[in-house]
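# Here is a sequence together with a model predicted from it:
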Amino acid sequence: MSSQARSPSIPSENTAGNSPNSLFSPIQVCPTRSPQAGNLTGSARKVKDSAADWHNHVQSWNALSSKGMSIINKIANLKLETIFNSTSSADDEEDSVTRNTFSMPEELETWCKALDTVLEGMNKIVKKLEIVTAALKGVRDLEWHRCVGGAEPLFQTWPIEEFYNASEELLAMFNRELELKTTIVQNVAHVQNRETLMFYTSAWLHQPYIDKNADILIQSMVVETGFR
C-alpha cells in the first residue's frame, strides 16, 4: 500500500469556507483504503511484518519451552533417583538433614546450565516482542495523526488499534510467563521435596500465564494481514 497523505476537502464557491467571516475551517478527511494486496508499503507493510514476527517469535518460544521441558524432566528424574530415593528409609527429620548434605550429581550441574541457556533464549525472544509492540505503537500513532481516530481498516476489518492492543496483551502474557520460568530455573535444582518439584515441572509444561486467547490473537493477526 502506498501511504496516502491526508487530503483536505475543497469547499465549493458557495460554501462558508470562501467567506472571510467563515467560522469553520475545511476539515481533513481520511481517504478510504482499498483492500491491501501485492507488494505493500508504509503502515500496511510494517503491520504485516509485525504479524509475521509475532508468529515466528512464538514458534521459537514454543521450541525453547519444549526443550526446557525435556531438561526439567531430566533434572526431576535425576533428583528423584539419586537424592530423594537415597533417603527413603530414613525418618522425616533425618531425611531432611540427609537431603541437605547429599552431594549433587555432576549431571545436575550440566542440565542446569542447559536450562539457563534456554531461559536466556526466552529472554531474547521477549525483548524482540517488545520491539514489535513498540513498532506497532509507532504505526498506531502515525495513523492517528494521519486520520483522527485511526479507525480505517488497514487490511480487512481491523484498524491499527486492534493490532497494537493484541500485541500489548500478548506481550503482557509472555512477560509474566518469563517471570515464572525464571523462578523455576533459579529454584528447580534446590527443591527439597517431591511436591514442589512436581509443581515446577507442571508449571513449566502448562505455561499458565499464556492463556488460550494468545493463540486466537496471533492467528487473528495472521489471517487479518492475509498470510492465511
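Perfect, thanks for sending it. Nothing here was measured: the structure is a model prediction, and the numbers come from that model.
# going forward, measure contacts and count neighbours with C-alpha atoms only.
OK.
# Give me the distance from the longest helix along the chain to the chain's centre.
Longest helix in the chain by number of residues (criterion: DSSP state H): helix 106-146. Offset of helix 106-146 from its chain centre (CA atoms, centre = their mean, to the nearest Å): 8 Å.
# Following that helix in sequence, what is the next regular element?
Per DSSP states H and E, the first helix or strand lying C-terminal to helix 106-146 is helix 160-187.
# center of this structure, which residue is that?
The centre of the chain sits closest to Leu171, judged by CA atoms, centre = their mean, with a distance of 3.9 Å.
# wait, that residue sits on Leu129?
Yes: between Leu171 and Leu129 there is a contact at 6.5 Å, judged by CA atoms under 8 Å.
# For the residue nearest to the centre of the chain, give its distance to Lys128.
Distance, Leu171 to Lys128, by CA to CA, to the nearest Å: 10 Å.
# How about the contacts made by Val47?
Neighbour list for Val47: Leu136, Val139, Phe163, Thr225 [criterion: CA atoms under 8 Å, 6 or more residues apart in numbering].
# repeat that with 10 Å
Val47 makes contacts with 40-41, 53, 132, 135-136, 139-140, 154-155, 160, 163-164, 221, 225, as judged by CA atoms under 10 Å, 6 or more residues apart in numbering.
# hold the first one in mind and look at this next one:
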Amino acid sequence: MSSSPNKTLGDAEARFSSVILPESPASVSRQKNLTGLPRVARDIVADLYNNIQRWNENHIIGANLAKAIAQMKSNNIDDCSDDLDKLATDLYNVVQKLSGIAGAFEFLSNQMKSLVKLHKKQSPLFISLQNDQLVELVEAIAEAYKAEFKVKKFVLENIAHSRNKNEIMFYAVCWTHQQNINSEINLKLEMLLTETGHRKIT
C-alpha cells in the first residue's frame, strides 16, 4: 500500500492546527491591576452590576410596600388613614432611590459610548465581542431599567388612590412583575460580566 497510517495522521495534523483564542485582559491581569481602556470598561460593567443589586434591594422593599397598600385598600377602599399615608411616603422614598439608580444606568451607558469612541483600534477590548456590541449591551440594559422606572413611578402615583380592588391588585402586580427586566436582559448582563472577566468561563 502506498500510504501508511502514520503518514495519514501526519497529513491530518498538518491540515488541522490548534486555534488559540485571545485572552481577556481581565483574565490575563489577575495578578496585577488592569490598566487603560479595558480597565475603564471593566469598571463600568462592575458599576452597572452593583447598581442592579441596589435596584433589586429597593424593588423588593417597594414590592412589600405595594402589597401592604393593596391589602389596606382592599379592606377599605376609602381608607385615608395615617398608616396608608406612611406606606405611600415610604414607597415614594423607594421610588426616589430608584430614580437615582436609573440615572446611574444612563450615565454608565454614556460612559461606555464615550470609551468606545476613544478606542481607535478595531480589535476587541476583551475576548470576542466587538466594542460596539459592548455599547449595545449596556445601552439595552440601561433602557430596560429606565422603562421599568416609569412603571414604578406610575404605580406610586396611582396605587394609594385606587377606587376598586382590581385596580389595586393591578398596580401591585405591575410593581412586582418587572416585565421590562426579562430573561433576555439578564442574559445580556451575564454576557457583559463574562466578557469583561467578572464571570469565569466554565
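Happy to help now that I have it. Quantities reported herein were computed from a predicted structural model and do not represent experimental measurements.
# quick revisit: joint contacts of Leu171 and Leu129 of the first structure?
Taking CA under 10 Å, 6+ apart as the criterion, Leu171 of the first structure and Leu129 both touch Trp54.
# And Lys127 of the first structure, what's its match in the second structure?
Using TM-score structural alignment as the criterion, Lys127 of the first structure maps onto Gly103 of the second structure.
# whoops, I mixed them up, Asn213 of the first structure
With the correspondence set by TM-score structural alignment, Asn213 of the first structure lines up against Glu184 in the second structure.
# which strands and helices sit next to the helix or strand where its match lies?
Secondary structure here is read from DSSP H and E; on that basis Glu184 of the second structure sits in helix 183-195. Helices and strands in packing contact with helix 183-195 of the second structure are listed as helix 25-28, helix 36-75, helix 131-158; criterion 3 or more CA pairs under 10 Å, 6 or more residues apart in numbering; DSSP states H and E.
# and those as a markdown table, adding distance to Cys174 of the second structure?
As requested, these are exported to a markdown table (distance: least, CA to CA, whole Å):
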| stretch | distance to Cys174 of the second structure |
| --- | --- |
| helix 25-28 | 39 |
| helix 36-75 | 9 |
| helix 131-158 | 7 |
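# So for Met169 of the second structure, which of those sits nearest?
Distances from Met169 of the second structure to each of those were compared using CA to CA; the shortest belongs to helix 36-75, at 6.4 Å.
# can you give me the angle the closest one makes with helix 183-195?
When axes from the mean of the first three to the mean of the last three CA atoms, to 10 degrees is applied, the directions of helix 36-75 of the second structure and helix 183-195 differ by 150 degrees.
# Can you give the distance of helix 36-75 of the second structure from its chain's centre?
With CA atoms, centre = their mean as the basis, the distance from the averaged C-alpha position of helix 36-75 of the second structure to the chain average is 10 Å.
# Could I get the contacting residues of Gly226 of the first structure?
Counting by CA under 10 Å, 6+ apart, Gly226 of the first structure touches Gln36, Ala37, Lys48, Ala51, Phe155, Gln156, Ser220.
# Most widely separated two among the residues you listed?
Spatially, the most separated pair among the contacts of Gly226 of the first structure is Ala37 and Ser220, at 17.5 Å (CA to CA).
# Those two: which has the busier surroundings?
The residue with more neighbours, out of Ala37 of the first structure and Ser220, is Ser220; 17 against 11, by other CA atoms under 10 Å.
# Name all residues that make contact with the more buried one.
Residues in contact with Ser220 of the first structure, defined by CA under 10 Å, 6+ apart, are Ala51, Trp158, Phe163, Ala166, Ala214, Gly226, Arg228.
# can you tell me how far it sits from Lys46 of the first structure?
Counting by CA to CA, the gap between Ser220 of the first structure and Lys46 of the first structure amounts to 16 Å.
# before we move on, the earlier item: could you check how many residues crowd around the match of Asn213 of the first structure?
Glu184 of the second structure is flanked by 12 other residues according to other CA under 10 Å.
# which residues touch it?
Contact partners of Glu184 of the second structure, counting by CA under 10 Å, 6+ apart, are Ala140, Ile141, Glu190.
# and those residues, which are buried?
Ala140, Ile141 (16 or more other CA atoms under 10 Å).
# Give the aligned equivalent of the residue nearest to the centre of the first structure in the second structure.
Across the two structures, Leu171 of the first structure finds its equivalent in Ala142 of the second structure, going by TM-score structural alignment.
# Skip the chain neighbours and tell me the closest residue to that match.
Distances taken as CA to CA, 6 or more residues apart in numbering put Phe105 closest to Ala142 of the second structure, at 5.0 Å, once the chain neighbours are dropped.
# Enumerate the positions of stretch 157-175 of the first structure that are buried.
158-168, 170-171, 173-175.
# before we move on, the earlier item: what sits in contact with each of Leu171 and Lys128 of the first structure?
When contacts are counted by CA under 10 Å, 6+ apart, Leu171 of the first structure and Lys128 are jointly contacted by Trp54.
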